[in-house]
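Asker: Starting from these lines, generate the structure:
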Amino acid sequence: MSRRILITGGASGLGAALAAAFSARGDRVLVTDIGAEAPAQLPAGASYLKLDVTSQEDWDAARDHVAAEFGGLDILVNNAGVAAGGRIEYLDLEEWRWITEINLFGVVRGCRTFTPMFKEQGSGHLVNTASMAGLVHPPAMSSYNAVKAAVVAVSETLRFELHPFGIDVSVICPSYFRTNLASSLRGTDPLMDGTAKKLINKSKIGAEEIAAIVVRGVDKRQPLILTDKPGRRAYWAKRLLRPLYDRQMLDFGTKLRRGAEQAARATSGAGRPAPGAGTEKNHTKEAP
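Answerer: Purely as a prediction, here's the structure:
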């Protein structure tokens, strides 16, 4: 049976892979993203709508569009998000506000906007993209870890809150996978750019494989969708082997310090960026 699905952040990355995977099954997919124009590779049968997840006006327009064109909605995938990282002294409060507005409040706006429709239907499925960083918390990623952990908490809360109304809630928690998210990483910490890109680029799994796992998890109405072996190992290590988890994270922090010290020696006298300093960032354009 064809389902009606709206995906935010669907123009590239995991969102585009999810749009393709759902469309290939015959579902009616509405791809949304911040760009005014539809992506060139829009899946066959899918449609496009501009949606900035920080704008309640855009969310209201999306709800009205869905009601008029689809007659309702079966699945909302809150996938739009951005990446940021860095040691705490390099993260200014504006960057915290920026990532929170998109990664957390974008999800909250989506859930608030479509929950009344789902309640009226007596059915619906909220699917929120968090991250393994929402479950395990490596160093030098405090802002990203915090907002993704909040998405996990919101999703778990809504699962219990909305169950009596026939509404399912799932949260997706992938770890690093090959995507263009690395190119959109924001932050002024010189250590993080290379570290994050290395972790993403060395991954053996891509967005298409993640999307296939997510689709199966949504079909099964899984509340927590873990998408890869490294992520599952980290999750269970934290739950069942806490001393091992702590040791791994402490070791990671030590490696980051050594990397920073090596970088400082290599650039000694060359004007190493001061904590919190950096070029002006664009806080309005969402990354895939």
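Asker: CA atoms for contacts and neighbours, from now on please.
Answerer: OK.
Asker: for the closest residue in space to Gly10 that isn't next to it in sequence, helix, strand, or coil?
Answerer: With sequence-adjacent residues excluded and distances taken as CA to CA, 6 or more residues apart in numbering, Gly10 is closest to Ala16, at 4.7 Å. Classification of Ala16 using DSSP: H, G, I helix; E, B strand; the rest coil returns helix.
Asker: okay, now Ala16: neighbour count?
Answerer: Ala16 sits with 25 neighbouring residues when counted by other CA atoms under 10 Å.
Asker: try Leu93
Answerer: Leu93 has 10 neighbouring residues, counting by other CA under 10 Å.
Asker: For this structure, just list every one of the strands.
Answerer: Ranges of strands within the chain are 4-7, 28-33, 47-50, 75-78, 124-129, 167-173, 224-226, based on DSSP state E.
Asker: Ok, which of those comes nearest Asn201?
Answerer: Of all the strands of the chain, it is strand 167-173 that lies closest to Asn201, at 18.1 Å by CA to CA.
Asker: roughly how far out does the closest one sit from the chain middle?
Answerer: Remark: strand 167-173 is offset 13 Å from the chain centroid, using CA atoms, centre = their mean, to the nearest Å.
Asker: Could you also give me the structure for this next sequence, so I can compare it with the first?
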Amino acid sequence: MNTGFGNLTAISLAKEGYPVIATCLLPDSVKELESLDIPNLTPIKMDVTSQQDIDSVFDYVQEKHASLYGLINNAGINHGFYLELTNIDHYTNTFNVNYFGVVRCCKTFLPLLRKTKNARIINISTQGIFMPVPGSSSYCSSKSAMKTFSDCLRMELLHTGVSVTVITPGVYATPLLDRRKHAEEIFDSLTQEQRATFGEDQIEHYRGFFNKGPRAAAKPENCVKQIVKVSTAKRPPMERLIGYDSYLFWYFYYILPTFVKVLIFRVVWFILFLVIGKNKRK
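Answerer: You can find the predicted model right below:
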């Protein structure tokens, strides 16, 4: 829970009086949360790609609390770009965090969740499962896999009293959305052949798209309020779409015929290129 939804959700739940163990990838994030001096908030370093780290947190929770009321799987990365411009490691790393990280945590902490009445697992997905985004195939596919895993797990746990909720936020201004640094690394590493294939103008359009993306999103606090609401609900929903864009656009797009989706995408992408190109010339 270094930044974004995880950080704000942990702080909000702790301030409402819930004991929260906030796992952080970076030691600096642990120190930042500790500096807030919130009595119910315990930050701990944990890498969701490391089973050893997860087991250490499990041992801590078991020793201090004996059981667990809720598990929120929020860790996520969005690496890679168009398939032809992306190293395969970007795909494996993304799945290792976004999908296998969720699987590891659910499998490890389920014994503690089973000990608590009305316990819940909350997995954070993305609108990309409804509208796959070009240049984010590793991210969208990993979240789609996580969504299917969550649906299967929900059925497996029906008799246990442990619920599984998938929260699908719209586009919010979190660090995950800001891919500028990562994108620059990809663009700077392109071979001459790749540059010739895509063209310098196209590559510059991509740069502009990445540089504009994070500014046009809603504040994450609006989404965090809903995550907290689901986390503390007496009967958590199986799914929750958050944000008007999820309801009115992403899901609507999802149920359209494929040929209509392609047509809409062509129009939207053309308009984006026009706007980015216009801003670039100013």
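Asker: Mind checking the TM-score on these two?
Answerer: The TM-score (TM-score structural alignment, normalised by the length of structure 2) is 0.80; 253 aligned residues with a CA RMSD of 2.6 Å.
Asker: Turn the strands of structure 1 into TSV, including distance to Gly187 of structure 1 and mean neighbour count.
Answerer: Below are the strands of structure 1 laid out as TSV (distance: least, CA to CA, whole Å; neighbours: other CA atoms under 10 Å):
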stretch	distance to Gly187 of structure 1	mean neighbour count
strand 4-7	27	23
strand 28-33	22	26
strand 47-50	26	18
strand 75-78	23	25
strand 124-129	21	26
strand 167-173	22	26
strand 224-226	27	21
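Asker: Output those in JSON lines, with distance to His137 of structure 1 appended to each entry.
Answerer: Formatted as JSON lines, the strands of structure 1 follow (distance: least, CA to CA, whole Å):
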{"stretch": "strand 4-7", "distance to His137 of structure 1": "27"}
{"stretch": "strand 28-33", "distance to His137 of structure 1": "28"}
{"stretch": "strand 47-50", "distance to His137 of structure 1": "33"}
{"stretch": "strand 75-78", "distance to His137 of structure 1": "22"}
{"stretch": "strand 124-129", "distance to His137 of structure 1": "16"}
{"stretch": "strand 167-173", "distance to His137 of structure 1": "13"}
{"stretch": "strand 224-226", "distance to His137 of structure 1": "16"}
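Asker: can you tell me which of these comes nearest to Lys198 of structure 1?
Answerer: strand 167-173 (19.6 Å).
Asker: Structure 2: matching residues for that closest one?
Answerer: With TM-score structural alignment applied, strand 167-173 of structure 1 matches the range 162-168 in structure 2.
Asker: can you name the residues of structure 1 that stretch 82-89 of structure 2 overlays?
Answerer: Counting by TM-score structural alignment, stretch 82-89 of structure 2 pairs with residues 87-94 of structure 1.
Asker: For that stretch, list every residue counted as buried.
Answerer: For stretch 87-94 of structure 1, the neighbour count (16 or more other CA atoms under 10 Å) marks Arg87, Tyr90, Leu91 as buried.
Asker: repeat for stretch 67-85 of structure 1
Answerer: 70, 72-85.
Asker: Over to stretch 255-273 of structure 2?
Answerer: The neighbour-count check on stretch 255-273 of structure 2 (16+ other CA under 10 Å) flags Phe265, Phe273 as buried.
Asker: which residues of the stretch 151-288 of structure 1 fall in helices?
Answerer: Ranges of helices in the stretch 151-288 of structure 1, per DSSP state H, counting those that start in this stretch, are 190-201, 207-219, 229-240, 242-266.
Asker: Can you spell out which helices and strands pack onto the third one?
Answerer: What it means is helix 229-240 of structure 1. Under the contact criterion of 3 or more CA pairs under 8 Å, 6 or more residues apart in numbering; DSSP states H and E, helix 229-240 of structure 1 touches helix 242-266.
Asker: orientation of the helix it packs on relative to helix 229-240 in degrees?
Answerer: Computed with axes from the mean of the first three to the mean of the last three CA atoms, to 10 degrees, the direction of helix 242-266 of structure 1 lies at 120 degrees from that of helix 229-240.
Asker: Go ahead and measure how far helix 242-266 of structure 1 is from the middle of the chain.
Answerer: Helix 242-266 of structure 1 sits 25 Å away from the centroid of its parent chain (CA atoms, centre = their mean).
Asker: quick revisit: aligned partner of the residue nearest to Gly10 of structure 1 in structure 2?
Answerer: Aligned counterpart of Ala16 of structure 1 in structure 2: Asn7 (TM-score structural alignment).
Asker: Now the residue at minimal distance from the centre of structure 2. Nearest residue, chain neighbours left out?
Answerer: Nearest to the mean C-alpha position of structure 2, by CA atoms, centre = their mean, lies Gly76 at 4.4 Å. Nearest in space to Gly76 of structure 2, with sequence neighbours left out and distances taken as CA to CA, 6+ apart, is Asn98 at 5.1 Å.
Asker: Contact partners for the one you found?
Answerer: Asn98 of structure 2 makes contacts with Ala75, Gly76, Ile77, Tyr139, Ser142, Lys143, Met146, as judged by CA atoms under 8 Å, 6 or more residues apart in numbering.
Asker: repeat for Tyr91 of structure 2
Answerer: The contact partners of Tyr91 of structure 2, by CA under 8 Å, 6+ apart, come to His79, Gly80, Ser138.
Asker: Let's see that with 6 Å instead.
Answerer: Counting by CA atoms under 6 Å, 6 or more residues apart in numbering, Tyr91 of structure 2 makes contact with Ser138.
Asker: ok, it to Leu36 of structure 2 distance?
Answerer: Computed as CA to CA, to the nearest Å, the Tyr91 of structure 2 to Leu36 of structure 2 distance reads 35 Å.
Asker: what's the neighbour count on the nearest residue to Asn211 of structure 2 once chain neighbours are set aside?
Answerer: Nearest residue to Asn211 of structure 2 in three dimensions, chain neighbours excluded: Arg180, at 5.9 Å (CA to CA, 6+ apart). Arg180 of structure 2 has 17 neighbours, counted by other CA under 10 Å.
Asker: any idea what Tyr69 of structure 2 aligns with in structure 1?
Answerer: Using TM-score structural alignment, Tyr69 of structure 2 pairs with Asp74 in structure 1.
Asker: Its match contacts Arg4, correct?
Answerer: Yes: applying CA atoms under 6 Å as the test, Asp74 of structure 1 and Arg4 come out as touching, 5.1 Å apart.
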